[in-house]
Structures are given as structure tokens and as C-alpha cells.
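S.K.: sequence-free structure coming up:
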């Protein structure tokens, strides 16, 4: 048994982006899901189908807004003003809310995607624009952002509940930021390594940086990328290990 583990953690994934069959296989292992709202991936039909999957499995539904950039899957940073970012986030949340409401499902959280997520982690102006958009749509929504980032600080300034996110399948820098995807060691491909990284976050509140040092990282939710080739294997192994350690997998976050 691992000493000092958190007794409860949320396990989330970004879904509605790729193959619907992959989402269906992954869903039983999650407690919350971030659904693509059409700007980087997905469509109104995929949103409807993915909400239905979440409902069937008791998985909490969240919006996953992005830059309008389907050609680059939302992973290219765009030089657009904060006012435009605020409106595109509002638009995408509203779209998912409408699709979810038609099925009697409430959208409970918002997690930006890709380049928008990473920019909001370091850029207070962009982070405030996103937080303001979320609060203006529904002040009861939770904002999910990178642990220790500007995104969470902006959410608190806007009066939102926030959830600090860690990643099972991404490596970290010494500054507790994600190693850029352009780096060959950005992603973790070993299931054992991914599980060990999460156990470190939940027991010691630390993660091993790619440069070798241990970095403080306190998390409320852990992400598995739904588009990753090993997402299902990671989710199955991680959930089995955490539940074996007596950790409850639940979307009930602070």
C-alpha cells in the first residue's frame, strides 16, 4: 500500500474528439469528461452522442473550449485579443449546455483545450478572459486548470470553484508546466510510468520533472488524454490501482 494517498480523486479525459468507439470504451473508467465543443474537434452530433455516453455511465459533463483551429486540433497558439477569447469560450460553453439540457444533463465544469489551456496557464490576461466568460455563463461552473497556474488564480478572482489538474500521460518541466508537445519526451508511453506519476502526485504532492528533480504538484483531478494511443490501457490500469489502494474515483471536487 502507498502511504499518504488522497482518499478521493477525479479522473477525467478529453472526449468527443476522435473515434466514438474509443470514447465508449474509455467512459467506464472516468468520473468526469471534457467534451469538445466543435472548435478544435467534434460536432453537434458528436456532442449529443458523448453527453449520452456520460449520462449512461454517470460521468460528470464538462465543456472543453478551444481556439477556432480544427486544422491544427487547437494545439497552435493564436494571436487574438482577450475579448475575442472571452466570446469564443462563452459560445462553446453555451453550445454544449444546449445539447446537454436536451438530454436532462447539466454541464458542471469547463476545461480549456490545448494551446488555449497552456496560454491561460501562464498569461493572466487570457486566464481572466476565460474565467470571466465561465462566470458570466454560470457562476456555479467549476474551472479546471493546470495545477499552480494563472488559470486557477483567475478562476478564484472571478469567484469560481477551481480544480487543479495533473496529467498521467504528460511529463513536466522543473517549473511544474507541461513539457511542450514538440519535445520528444513530452508524452509518457509506459503504463507503469503513468501510474507511478499519478501515485506520486496523490501521495507526496510531487512529480518528477523531465530534468530529474522533484517538483511540488497538488492536484484535485487527473487527466488522461482520450486521443492517446494508450488511453484505455492507462485508464484501466490507473483506476484498478487507485481503487486497490482504497482511493475513491469521484467527480466530487473541492
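M.R.: Cool, got the structure. Given the structure is predicted, the values throughout are model-derived calculations rather than measurements.
S.K.: going forward, measure contacts and count neighbours with C-alpha atoms only.
M.R.: Fine.
S.K.: please enumerate the helices of the chain.
M.R.: For the chain, the helices defined by DSSP state H occupy 20-26, 44-57, 82-101, 114-122, 124-137, 150-157, 191-204, 231-244.
S.K.: check the offset of the second one from the chain's centre.
M.R.: Think helix 44-57. 17 Å (CA atoms, centre = their mean, to the nearest Å).
S.K.: any chance of the helices of the chain in JSON lines, plus mean neighbour count and distance to residue 72?
M.R.: What follows is the helices of the chain, written out as JSON lines (neighbours: other CA atoms under 10 Å; distance: least, CA to CA, whole Å):
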{"stretch": "helix 20-26", "mean neighbour count": "16", "distance to residue 72": "20"}
{"stretch": "helix 44-57", "mean neighbour count": "19", "distance to residue 72": "19"}
{"stretch": "helix 82-101", "mean neighbour count": "18", "distance to residue 72": "17"}
{"stretch": "helix 114-122", "mean neighbour count": "21", "distance to residue 72": "10"}
{"stretch": "helix 124-137", "mean neighbour count": "22", "distance to residue 72": "20"}
{"stretch": "helix 150-157", "mean neighbour count": "22", "distance to residue 72": "23"}
{"stretch": "helix 191-204", "mean neighbour count": "19", "distance to residue 72": "26"}
{"stretch": "helix 231-244", "mean neighbour count": "18", "distance to residue 72": "21"}
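S.K.: export those helices to JSON lines and tack on distance to residue 32?
M.R.: Formatted as JSON lines, those follow (distance: least, CA to CA, whole Å):
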{"stretch": "helix 20-26", "distance to residue 32": "11"}
{"stretch": "helix 44-57", "distance to residue 32": "8"}
{"stretch": "helix 82-101", "distance to residue 32": "14"}
{"stretch": "helix 114-122", "distance to residue 32": "18"}
{"stretch": "helix 124-137", "distance to residue 32": "18"}
{"stretch": "helix 150-157", "distance to residue 32": "18"}
{"stretch": "helix 191-204", "distance to residue 32": "17"}
{"stretch": "helix 231-244", "distance to residue 32": "12"}
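S.K.: next, the one to line up against it:
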């Protein structure tokens, strides 16, 4: 039996959160800037606790208009403060509900910015070190955050996406491309099984890329998010792969 973690970006205003919680093992809860609010955060924390799902922060840029998916200039100092603000809000709600924070995963444009820019990656790591150095970082296997986080002695979990396609440099195909999202659950399963069993992925140009993961992501904004998660959990179980 193989054991894996399935994480989901959640509490972002889509209608599948309650159903999704039945099939995932880590919840990346939006912290109120790119999406979500105090009530949504609390409701989602309670759902996670009821389903024994690990609670993580999903901080993003202060940009609701673009759902945090548009890159913008931000200094390392401003990013540091922005992150602490979001961590603190989710921490307070989680503690009040009797839970604890397990991990942090950046959202959208911020996810890519801290993976590409050294100073922003350092600011991200320093925010975690000074807030709670025991938090785990979910991040791409390639890039600045993985390298710098490891050098700082932080706990890093390599993230691979079940419902996104890859380029040969290890980056995700940009969302504006028609084939950026995997919309067929059978294709998502195929990609997951290839990464889990052979540690590789097929890229958009049909080349192979060495890729291994510690945690695997589904998006709650996928129109079939809940059915995706249910299908993947069942089919992975048929391959002796358990989500926990």
C-alpha cells in the first residue's frame, strides 16, 4: 500500500467545499485577500476538523479583482507583512476552533513569483520562520522556494498537480492556454499514477519530465471538483494507493 496526500485550494467561494472535504487530506484555506472572508474561513476550518483534514493557509496577493492570479510588483518587506497578516487571521480562527495549522501554500501569481524571485522566496521563508518554523511549505519541486526553504531548514513538501499540465522546464502551462487545465478525470488519474509509480510526467510537447511529489493538488474552482476528487480517491484505492 502506498500513502499519499491530496491537497485542495479551498474556501475561495466555489460550491464544492463540503463535498470535497470527504475526499482530500489537506485543505489550503484562502486567507481573505484573493478570496474568502472571516466567515468562510471559520466554516472551512470547522469542515476540515470534522473530516480530519490537515489545515493549511493559502495566502495570496491583495487582488480580488483578478483572483490573485495576476503578477504585480511587491517588495519583500511588503510581502512579509502581507503574509503575516494572513497567517495570523487563519491561525486565530483555527485555534479558536480547537485545531492547529499544518502547512502553508501560496496562491496563484504569488505561488509563481516566490518560486522565481530569490528575494521574494526569502521573504516568504522568513515570514514562516518568524511565525511558526514548524509549518510545512507546499511548493513546486523545481525553483527558488524549494531550494531556499531547504537551505533554511524548513520542512518542504514537493507539490505536483493532478489537474494542471506541465512544460518541459517543470513549470505549469499558463492558465490562458486552452490545455492548461486537465478537465477529464481519467486524464488526471493517468497523470497522478505516472508521477506516483514512475516519478515522471508527460509535458505539453509530449516529452517526459522527471517529477516526484509529496503532495498532489486539486483545484476547487474546477467545475467538476467534487466528482474529480471522489473518482480519484476510488480509483487510486483500486491501485493500492491510499489518501491520508
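M.R.: Arrived safely. Quick caveat, the model's predicted, so the values are computed rather than measured.
S.K.: looking at the helices of structure 1, which is closest to residue 183 of structure 1?
M.R.: Judged by CA to CA, the one of the helices of structure 1 that comes nearest to residue 183 of structure 1 is helix 114-122, at 15.0 Å.
S.K.: mean shift of that closest one relative to structure 2?
M.R.: Helix 114-122 of structure 1: mean distance to aligned residues in structure 2 after superposition is 0.9 Å, counting by mean CA distance after the TM-score superposition for structure 1.
S.K.: so where in structure 2 does that helix end up aligned?
M.R.: Residues 108-116 of structure 2 are matched to helix 114-122 of structure 1 when aligned by TM-score structural alignment.
S.K.: what comes into contact with that stretch?
M.R.: 60-61, 67-71, 105, 120-121, 124, 139-140, 143-146 (CA atoms under 8 Å, 6 or more residues apart in numbering).
S.K.: let's see that with 6 Å instead.
M.R.: For stretch 108-116 of structure 2, the surrounding residues in contact (CA atoms under 6 Å, 6 or more residues apart in numbering) are 68-71, 120-121, 143-145.
S.K.: of those, which is the nearest to residue 10 of structure 2?
M.R.: For these, the closest approach to residue 10 of structure 2 (CA to CA) belongs to residue 68, at 13.8 Å.
S.K.: and that closest one, what's its match in structure 1?
M.R.: Residue 68 of structure 2 maps onto residue 74 in structure 1, by TM-score structural alignment.
S.K.: quick check: that match touching residue 39?
M.R.: No: counting by CA atoms under 6 Å, residue 74 of structure 1 sits too far from residue 39 to count as a contact (7.6 Å).
S.K.: identify the contacts common to those two.
M.R.: Here residue 74 of structure 1 and residue 39 share the contacting residues residue 66, scored by CA under 6 Å, 6+ apart.
S.K.: the closest residue to residue 104 of structure 2 other than its chain neighbours and residue 9 of structure 2, how far apart?
M.R.: Excluding the flanking residues, the one nearest residue 104 of structure 2 by CA to CA, 6 or more residues apart in numbering is residue 57, at 4.7 Å. From residue 57 of structure 2 across to residue 9 of structure 2, the span is 9 Å (CA to CA, to the nearest Å).
S.K.: these two - which one has more neighbours?
M.R.: Taking other CA atoms under 10 Å, residue 57 of structure 2 and residue 9 do not tie; residue 57 has more neighbours (29 against 22).
S.K.: corresponding residue for the more buried one in structure 1?
M.R.: Checking TM-score structural alignment: residue 57 of structure 2 goes with residue 63.
S.K.: so how far is residue 125 of structure 1 from that match?
M.R.: 21 Å.
S.K.: mind listing what residue 68 of structure 2 touches?
M.R.: So residue 68 of structure 2 contacts 34, 60-61, 108 (CA under 6 Å, 6+ apart).
S.K.: tell me, the longest strand seen in structure 2 lands on which residues of structure 1?
M.R.: The longest strand of structure 2 (DSSP state E) is strand 2-10. Residues 7-15 of structure 1 are where strand 2-10 of structure 2 lands when matched by TM-score structural alignment.
S.K.: from the contacts of stretch 108-116 of structure 2, which is closest to residue 190 of structure 2?
M.R.: Nearest to residue 190 of structure 2 among these, counting by CA to CA, is residue 143 at 24.9 Å.
S.K.: not counting sequence-adjacent ones, nearest residue to that closest one?
M.R.: Leaving aside its sequence neighbours, residue 143 of structure 2 sits nearest to residue 115 (CA to CA, 6+ apart; 5.1 Å).
S.K.: what do you get for residue 90 of structure 1?
M.R.: Residue 90 of structure 1's closest residue in space is residue 133 (CA to CA, 6+ apart), at 5.4 Å.
S.K.: likewise residue 126 of structure 2?
M.R.: Leaving aside its sequence neighbours, residue 126 of structure 2 sits nearest to residue 80 (CA to CA, 6+ apart; 7.5 Å).
S.K.: now do the contacts for the aligned residue in structure 1 for that neighbour.
M.R.: Matched by TM-score structural alignment, residue 80 of structure 2 corresponds to residue 86 in structure 1. Going by CA under 6 Å, 6+ apart, residue 86 of structure 1 touches 129-130, 133.
S.K.: what about structure 2, which of the residues you listed hold up?
M.R.: Compared against structure 2 with both residues aligned by TM-score structural alignment, their matches' CA atoms under 6 Å, those retain 129, 133.
S.K.: need the contacts of residue 86 of structure 1 in CSV (columns: distance to residue 245 of structure 1).
M.R.: Shown next, in CSV, are the contacts of residue 86 of structure 1 (distance: CA to CA, whole Å):
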residue, distance to residue 245 of structure 1
129, 39
130, 36
133, 38
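S.K.: my read: residue 70 of structure 1 touches residue 37, true?
M.R.: No: using CA under 6 Å, residue 70 of structure 1 is not in contact with residue 37, being 11.1 Å away.
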